[in-house]
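A.B. asks: Kindly return the folded structure for what I paste below:
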Amino acid sequence: MMYIGLDLGTSSLKAILIDDAQQVLAEHAVPLTVQRPADGWSEQDPQSWCDAAVKALGALAAAQDCSGVTGIGLSGHMHGATLIGKDDAPLRPCMLWNDTRSHAQAAAMDAKARFRDITGNIVFPGFTAPKVEWVRENEPEIFGRIAKVLLPKDYLRLFLTGEHVSEMSDAAGTAWLNTGARDWSDELLADCNLTRDQMPSLVEGSAPSGRLRADLATLLGLPRAVVAGGAGDNAAAAIGAGVVEDGTAFLSLGTSGVLFAATNGYRPDPETAVHSFCHAVPRTWHQMGVILAATDALEWLARLTGQTAADLTRDLGAVEAPGRTLFLPYLGGERTPHNDAAIRGQFLHLDHATDARAAARAVLQGVSYAFADCNRALAATGTRIESALATGGGARSEHWLSMLASTLGFPLEVPQAGDFGAALGAARLGQMAATGAGIEIAGKPLIARTVQPDAGLRAALADGHERYRAAYDLLRGIA
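C.D. replies: Purely as a prediction, here's the structure:
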């Protein structure tokens, strides 16, 4: 038997085909674009996800005989507000996870104690609920036509199966889920002028949610495979990385940055701005610190300098004690630990000697300090990370990994195949749904290398981190 994993990312949709031994038989990626019509806005056309899925699945079928596919798993970027009418068509472009226009609505919700009490989380501007409230206040004619609110991967599921279904890990990022009870909160929905009927039904990520539509199966040359509940992108990456047992962790250097720790119980602490969400498998939760610009910050510098990110980082050499130049990577606000949608990035202590190379070092170090802030916030909840798997596109930079390990003070393990971590996790969930297998199939990947902290740099990096934190306090005061 074979299984497909689809990972709907911000910049591309990735698809992989694996066998029972979880060996990758074929893979394909289709690029996607983001529209930013105003400052703080970030949108995508949901139809582009469907078109990309058809291309990716068709490419898998062209590369490999897929007649043995029995399970498909879905992963996707979280928090997006995909609003659909009675005909299942989108009413407007999807407002993405990094869309912060609804900061006022988020603050108003967060001021009501019941939101933190029930969800276990701050209501961040990037979450789904404040986005829908923004639509209610600014686009009332659209709000009045909402039949269902779907998360991005769940709109893709609707296209693939015809079913309105979500699962616990993604739903936990809406600000409408009772995270401890793993169910929608009627109280919070009513507070937002919505009802349970406008929400998708819920299944666990490893459970079936439907089957591939007959017409699509015929078009693509695929069987009518079971489609699993799946997971939000970070929970799926954790399944792909084997981060399921209590105390295991990963660090993701993608467009955004995530420091993720699996937990065997529900341990919310909203004051830290740490996310406490359901995991993709039953009776399991996770915590994570999230920064909004990781590799995105480096790509910004690349555009500014007219170089590529690879050019900027190619010859940085060994990690050194940080210089005076500081970079605060808050290009579109920040989540953990600041919960500040209005804050923006800054370079500090520039001089005539600051060139593109020095700026690149400062950007990498600034993102590393933002991860260190996340680590402090996780520690404040009682979660201690001893080591973490390193995933995402930024993990290809040995310099950055070494800087991160030394800044955070724990080793980073680099999997042999990290680029398709969330897609692998989705495929594993598809395997669980199709076969009834448990988390025992979500083993840790083979490790290519381990990047150890440089103890000789710890004092200098800790001092730099304190200067970074002081710069944030100053920036917040000015703002």
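
A.B. asks: From now on I want contacts and neighbour counts done on CA atoms only, so please keep to that.
C.D. replies: Noted.

A.B. asks: Not counting its neighbours along the chain, what's nearest residue 60?
C.D. replies: residue 26 (6.0 Å; C-alpha to C-alpha, 6 or more residues apart in numbering).

A.B. asks: And the next helix or strand past whichever helix or strand that neighbour is part of?
C.D. replies: Assigned by DSSP states H and E, residue 26 belongs to strand 24-31. Downstream of strand 24-31, the next assigned helix or strand under DSSP H and E is strand 43-44.

A.B. asks: Looks like residue 243 contacts residue 440 (just checking).
C.D. replies: No - using C-alpha atoms under 8 Å, residue 243 is not in contact with residue 440; the gap is 11.4 Å.

A.B. asks: Identify each buried residue in the helix or strand encompassing residue 129, please.
C.D. replies: Assessed by DSSP H and E, residue 129 sits inside helix 128-138. Buried residues in helix 128-138, counting neighbours by 16 or more other C-alpha atoms under 10 Å, are found at 128, 129, 130, 131, 132, 133, 134, 135, 136.

A.B. asks: Then stretch 343-353?
C.D. replies: Of all the residues in stretch 343-353, those buried under the rule 16+ other C-alpha under 10 Å are 343, 344, 345.

A.B. asks: returning to what we had before: after the helix holding residue 129 comes which helix or strand?
C.D. replies: helix 140-143.

A.B. asks: what helices or strands is the following helix or strand past that following helix leaning on?
C.D. replies: Using DSSP H and E, the helix or strand that follows helix 140-143 in sequence is strand 148-150. In terms of contacts (3 or more C-alpha pairs under 8 Å, 6 or more residues apart in numbering; DSSP states H and E), strand 148-150 is packed against strand 82-84.

A.B. asks: Which neighbouring elements make contact with the strand it packs on?
C.D. replies: Contact analysis of strand 82-84 by 3+ C-alpha pairs under 8 Å, 6+ apart lists strand 94-95, strand 148-150 as its packing neighbours.

A.B. asks: To check against the first, give me the structure of this:
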Amino acid sequence: METHSCVNNFGVMDEAHYVGVDVGTSSVRAGLVKRGGHMLAIHTVPITVANPATDFYEQDSEEIWAAVCQAIKVVTSGLSDKSVIRGIGFDATCSLVVLDHDFRPVTISPHTGKVNFNIIMWMDHRAKEQAAFINSQQHKVLKYVGGKVSLEMQSPKLLWLKGHMEDTWNRAAYFLDLPDYLTLKASGSLSRSLCSVVCKWTYQCDGSTQGWDHSFFKSIGLEDLARDNWKKIGQKVVAPGTSCGVLTAAAAEQMGLVRTTQVATSIIDAHAGGLGLVATQATTSDDFVGRLALICGTSTCHMCVSKDPIFCQGVWGPYLSAMVPGCWLNEAGQSASGSLVDHIIKTHPAANKCTTGKSVYQWLEELLAVMAKEEKLSDPTLLTRDFHLYPDFHGNRSPIADPTMKGMISGLTLDASDRNLALLYLAAIQALAYGTRQIIEQLTSSGHNITSLLMCGGLSKSPIFSQTHADALGMKVLIPQAQAPVLLGASILAAAASGDYPDVTTAALAMADTAPSCLPHQELTRYHDHKYQVFKKMQADQEAYCQLMLNE
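C.D. replies: The predicted structure follows:
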């Protein structure tokens, strides 16, 4: 298995250390963090994403676990005394893992037939019809997911499996979110994270009652999951950062760690990033409120917390204690962001013209600066005056919550040059910023007061991406200096589970990063206001086109 190099910065090794593990869409990262939040080392191992058919995305849980152990071994290799590692925390994508009675993989792949492909990924869209059916039932649990369950969540995927892969359904003994699979492998515990089951499985937790809603599962034809006190999907649900126990003998050997290492209850990857972000430069938990955290990866997740529950149409939540203990979480998002930008670049005829040794993103951004200078424009932003892109190439997660939405481009010509690619790249970034603006409008109209943005992930490393968001939203953007808030979030859970901090909030405040500010350029406000109106008009036009064709 190919690995990426380890970046380390080992200092004095006489304090408590923690390991954070982040399983993203296409790679596993492990980070070694010193008490106080200083990231000492990061190591990355790629993992396979299978795409055997349109809308089908699958993975192998055993490959992922091997990558996890490898990443941890490398990232901790500079420690002579592994007993200083007090805890380990996991985050992962909200993907569905299927295991049999002996905890072995059960295939979910009707196209490949490969047994080890036992994970339906978060980005898998095979369950469109099942999601539509569930939403047609209008059950009361849907009020906690913005009124509509997403086909990226687990109940539509479970319903798809039951209807399309009968043998898999009958053989399956356990259905787990990927973060919970990791804690199972590490500690042997079958407990589930409140974060995973509340956010993706319709588990109910409203401050007074907690549990599975039998009437919901009965209404959609999945009442058999209630057998044996919900054994297949979770009997014990605990908050992120709660100890699951210590490492099993097998896990300790595979990771090269000592058995006394505490294993923290896991969290979804975006939520780990949200935890790491909202605590940035905070002095109390009150500072967490009013911040919108953008975790920018293959997709982008938009996370904000409130002291009281706020229901927002088209936005998931509110979820109690799913990210910050005692706070209600709302989660919006864009189904394709990093993947959108990559798709636009890779499918353009000029993509191979980047031969400078720089990254293609740096090359394009430098080209945009040259183009703006040649056209005597004050800012490259103004290059897209007659070039517009609507970004829902993989459906709309928020606030429309419509997986059938498509991408749109206005301003195409016969130009296939590198300059045309640069314009497409810039238009895509601007469109993502306008999508975030629409999400903020929805949050604000429901009762949130968003005062600043915090970003992490691949796209946030682009100066144009962060500045465009600041300009288009008229809002301060903060980007933590360490650029690893997701790993930091997982490490915060590890620190809480170790007992070194009394709770997750205390650990987050103690380990939080600092961040420079990116301030908006007021002279571009009017331009972005007009572009945003075009964005909303393109969205409305597409919906009108669909209605016209329904009447055909």
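
A.B. asks: What does the TM-score come to for these two?
C.D. replies: Once superposed, the chains reach a TM-score of 0.94 (TM-score structural alignment, normalised by the length of the first structure), with 476 aligned residues with a C-alpha RMSD of 2.0 Å.

A.B. asks: Isn't residue 485 of the second structure up against residue 456?
C.D. replies: Yes - between residue 485 of the second structure and residue 456 there is a contact under C-alpha under 8 Å: 6.6 Å.

A.B. asks: Can you show me the strands along the stretch 351-479 of the first structure?
C.D. replies: 388-391, 412-415, 447-451 (DSSP state E, counting those that start in this stretch).

A.B. asks: do you know which of the ones you listed lies nearest residue 3 of the first structure?
C.D. replies: strand 412-415 (20.9 Å; C-alpha to C-alpha).

A.B. asks: next one: the closest one to chain centre, how far?
C.D. replies: Averaging C-alpha positions (C-alpha atoms, centre = their mean, to the nearest Å) puts strand 412-415 of the first structure 19 Å from its chain's average.

A.B. asks: Over to stretch 128-143 of the first structure?
C.D. replies: 23 Å.

A.B. asks: what range in the second structure does it sit on?
C.D. replies: Aligned using TM-score structural alignment, stretch 128-143 of the first structure spans residues 154-169 in the second structure.

A.B. asks: Show residues contacting that stretch.
C.D. replies: With C-alpha atoms under 8 Å, 6 or more residues apart in numbering as the contact definition, stretch 154-169 of the second structure has outside contacts at 95-96, 106-108, 110, 120, 126-128, 130-131, 134, 150-151, 200-202, 220-222.

A.B. asks: And the strand holding residue 26 of the first structure against the second structure, how far off on average?
C.D. replies: When the second structure is superposed, strand 24-31 of the first structure averages 1.4 Å from its matched positions, counting by mean C-alpha distance after the TM-score superposition for the first structure.

A.B. asks: just how off-centre is that strand within its chain?
C.D. replies: Centre-to-centre, strand 24-31 of the first structure and its host chain are 19 Å apart (C-alpha atoms, centre = their mean).

A.B. asks: go on, stretch 199-208 of the second structure?
C.D. replies: 19 Å.

A.B. asks: what's residue 240 of the second structure in contact with, if anything?
C.D. replies: Residue 240 of the second structure is in contact with 193, 194, 195, 264, 265, 266, 267, 322, 323, 493, counting by C-alpha under 8 Å, 6+ apart.

A.B. asks: ok, now residue 105 of the first structure?
C.D. replies: Counting by C-alpha under 8 Å, 6+ apart, the residues that residue 105 of the first structure touches are 125, 130, 131, 133, 134.

A.B. asks: From residue 103 of the first structure, how far off is the last one?
C.D. replies: The one in question is residue 134 of the first structure. Here the criterion is C-alpha to C-alpha, to the nearest Å. By it, residue 134 of the first structure lies 9 Å from residue 103 of the first structure.

A.B. asks: Also the third one?
C.D. replies: Here the criterion is C-alpha to C-alpha. By it, residue 131 of the first structure lies 9 Å from residue 103 of the first structure.

A.B. asks: Over to the fourth one?
C.D. replies: The span separating residue 133 of the first structure from residue 103 of the first structure equals 11 Å under the rule C-alpha to C-alpha.

A.B. asks: Which residue ranges of the stretch 251-400 of the second structure form strands?
C.D. replies: In the stretch 251-400 of the second structure, the segments counted as strands under DSSP E, counting those that start in this stretch are 262-264, 267-268, 291-296, 300-306, 316-320, 328-334, 388-390.

A.B. asks: Would you mind finding the most buried of these?
C.D. replies: Counting by mean count of other C-alpha atoms under 10 Å, strand 267-268 has the highest mean neighbour count of those, with a mean of 32.

A.B. asks: In the first structure, what range does that strand match?
C.D. replies: Strand 267-268 of the second structure lines up with residues 231-232 of the first structure when matched by TM-score structural alignment.
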